[in-house]
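> Sequence isn't available, so here's the structure alone:
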């Protein structure tokens, strides 16, 4: 394998893992990073989705005890059964809309400037929700993912559907959406982690199957390197984020999104950076 190509795969994997579970959009960052690295094309789009599997495995490992309890109680424990039903309900809106609109979204929105605009809009939404929550401290309706209803899960699933727009952020949409709908910051974040498992699994499997004609056995090492880098960085990020939310809100990520989005638009407008689609 070409060394330069391997380095690019590692960088992309690290970007995926460090951004997948933060409310800053992993897809958006991958598009921008790929543009800067001149790592673009139809096969790269499949690569960007496939390495999400590494991030998904990091969540499975971090929450392996809870996941084991869910699997053990699927046929006998009402609490675990309810949890699984909530995940399925939350997964469906983005899955259904993705099947209908994924091709159109890839054609028109998978480029740096639309991503930058989504960064800015998402940052403004986060600031608004955080300001709203500060005036309602201690009024969260749901403190644990086990207290969620099917209606709560469906609303979060609808919020996740907005993440089909690159630059929006899947984790940002689900976490901030959950907070907006009455979940505590901790409950929203944990449910977002769990919801990532079926969502990323489905996205990876569907993308690889649909575009299998673009791939060959020779691509496996590249995808493997990116997946391992994604797993390691996502594992570190999940551990860090769980500690971070115990004492901080998401305002810093909102400002990061806004500033970063403005920088991308400015550099594109003045041709300081040639962003490749």
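Yep, that arrived. This one's a predicted model, so the numbers in the text were calculated from it and none came from an experiment.
> When you work out contacts or count neighbours from here on, use the C-alpha atoms and nothing else.
Fine.
> in the stretch 151-277 of the chain, which spans are strands?
For the stretch 151-277 of the chain, strands defined by DSSP state E, counting those that start in this stretch do not occur.
> Going by neighbour count, which residues in stretch 71-90 are buried?
Neighbour counts over stretch 71-90 (16 or more other C-alpha atoms under 10 Å) mark 80, 81, 82, 83, 84, 86, 87, 88, 89, 90 as buried.
> quick one: the first one from residue 154, how far?
The one in question is residue 80. 17 Å (C-alpha to C-alpha, to the nearest Å).
> and what of the second one?
For residue 81, the distance to residue 154 under the criterion C-alpha to C-alpha works out to 16 Å.
> What separation do you get for the residue lying closest to residue 90 once chain neighbours are set aside and residue 125?
Spatial nearest neighbour of residue 90, chain neighbours left out: residue 157 (3.8 Å); criterion: C-alpha to C-alpha, 6 or more residues apart in numbering. Distance, residue 157 to residue 125, by C-alpha to C-alpha: 17 Å.
> More neighbours: these two, which one.
Neighbour totals were compared for residue 157 and residue 125, and residue 157 leads with 27 against 16 (other C-alpha atoms under 10 Å).
> ok now do the more buried one, which residues does it touch?
Under the criterion of C-alpha atoms under 8 Å, 6 or more residues apart in numbering, the neighbours of residue 157 are 89, 90, 91, 92, 93, 94, 174.
> this is the comparison structure:
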């Protein structure tokens, strides 16, 4: 299979799974092993920029309005201070443990176990009584809630946990309703994924040339288009449904990955 087709497939997988609570990193690891296509860390992370660009595109009007109001609107300033506060834990811990995580945890078994455990946690959170008074507006997210979401995002450093799952579930645990928790997760992806992509580029520019600028560009553009569709779909979905369907999916996929690993179709060692 050509590298261009592999880039398109991986872009589609990244775009679908980046914002759904099912782990984009986990799906990319498994997809690359099934395709027998070994992309560099740079390739995998740079195509995540497609998701960042999709969020910026989807929320462009909101972001532009906030930029114009930030000087005079205390709620807008508090919201973005909350986003930055939520970003900091993963920024520091991720930077410190990046090499360890990529070397020891990027494998099929870690992904499978994370998907299964994460699915069980998601099912449990959705079964809890809803708070009597939930936070229903992004600008009303408190610093304490933002920090809780940021700490929850630390779990996403483990492949298979899912950044969106950890932040959305963390938001719901701290009192945000589903749409607000989902929206906050989208905005939090801007600094989180943006910083990860830029860091990876600065650390390994050779990773771009290894796979070719064309292949990476195709993967990035594909992930941008698919991410844009996924964002709109997920916001419509959570307004009427719980996340328990995703919990079931995670558990079933995790079991399937373990089964494939025992047959040797997926490597058990580090990716």
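Arrived safely. Computed from a predicted model, the values in this text were never measured in an experiment.
> now the buried residues of stretch 71-90 of structure 1 in CSV, with secondary structure and distance to residue 139 of structure 1?
Listed next are the buried residues of stretch 71-90 of structure 1 as CSV, based on DSSP: H, G, I helix; E, B strand; the rest coil; distance: C-alpha to C-alpha, whole Å:
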residue, secondary structure, distance to residue 139 of structure 1
80, helix, 26
81, helix, 27
82, helix, 24
83, helix, 23
84, helix, 26
86, helix, 22
87, helix, 24
88, helix, 27
89, helix, 25
90, helix, 23
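> Pick out whichever of those residues sits closest to residue 98 of structure 1.
residue 90 (13.6 Å; C-alpha to C-alpha).
> And the closest one, what's its match in structure 2?
Aligned counterpart of residue 90 of structure 1 in structure 2: residue 86 (TM-score structural alignment).
> again, but for residue 47 of structure 1
Match for residue 47 of structure 1 (TM-score structural alignment): residue 43.
> residue ranges of the helices in structure 2, please?
3-17, 24-35, 41-46, 49-58, 60-69, 74-104, 108-127, 143-153, 163-173, 178-203, 206-211, 213-238, 244-263 (DSSP state H).
> most tightly surrounded among the ones you listed?
By mean neighbour count, with neighbours taken as mean count of other C-alpha atoms under 10 Å, helix 163-173 ranks first of the helices of structure 2 at a mean of 27.
> In structure 1, what range does it match?
Under the criterion TM-score structural alignment, helix 163-173 of structure 2 matches residues 170-180.
> since we're on residue 181 of structure 1, how many residues are nearby?
18.
> Kindly report the same for residue 25 of structure 1.
The number of residues near residue 25 of structure 1, taken as other C-alpha under 10 Å, comes to 27.
> show me the contacts for the counterpart of residue 191 of structure 2 in structure 1.
The pairwise alignment with structure 1 assigns residue 191 of structure 2 to residue 198, based on TM-score structural alignment. Remark: with contacts taken as C-alpha under 8 Å, 6+ apart, residue 198 of structure 1 is in contact with residue 91.
> Equivalent analysis for residue 93 of structure 1, please.
Counted by C-alpha under 8 Å, 6+ apart, residue 93 of structure 1 has contacts 154, 157, 158, 160, 161.
> about what we covered before: after superposition, how close is the match of helix 163-173 of structure 2 to structure 2?
By mean C-alpha distance after the TM-score superposition for structure 1, the fitted stretch 170-180 of structure 1 averages 0.5 Å away from its aligned residues in structure 2.
> mind checking how far that stretch is from the chain centre?
11 Å (C-alpha atoms, centre = their mean, to the nearest Å).
> Need the residues that contact it.
Stretch 170-180 of structure 1 is contacted from outside by 20-25, 126, 129, 140, 152, 155-157, 159-160, 162-164, 184-185, 188-189, 191-193, 196, using C-alpha under 8 Å, 6+ apart.
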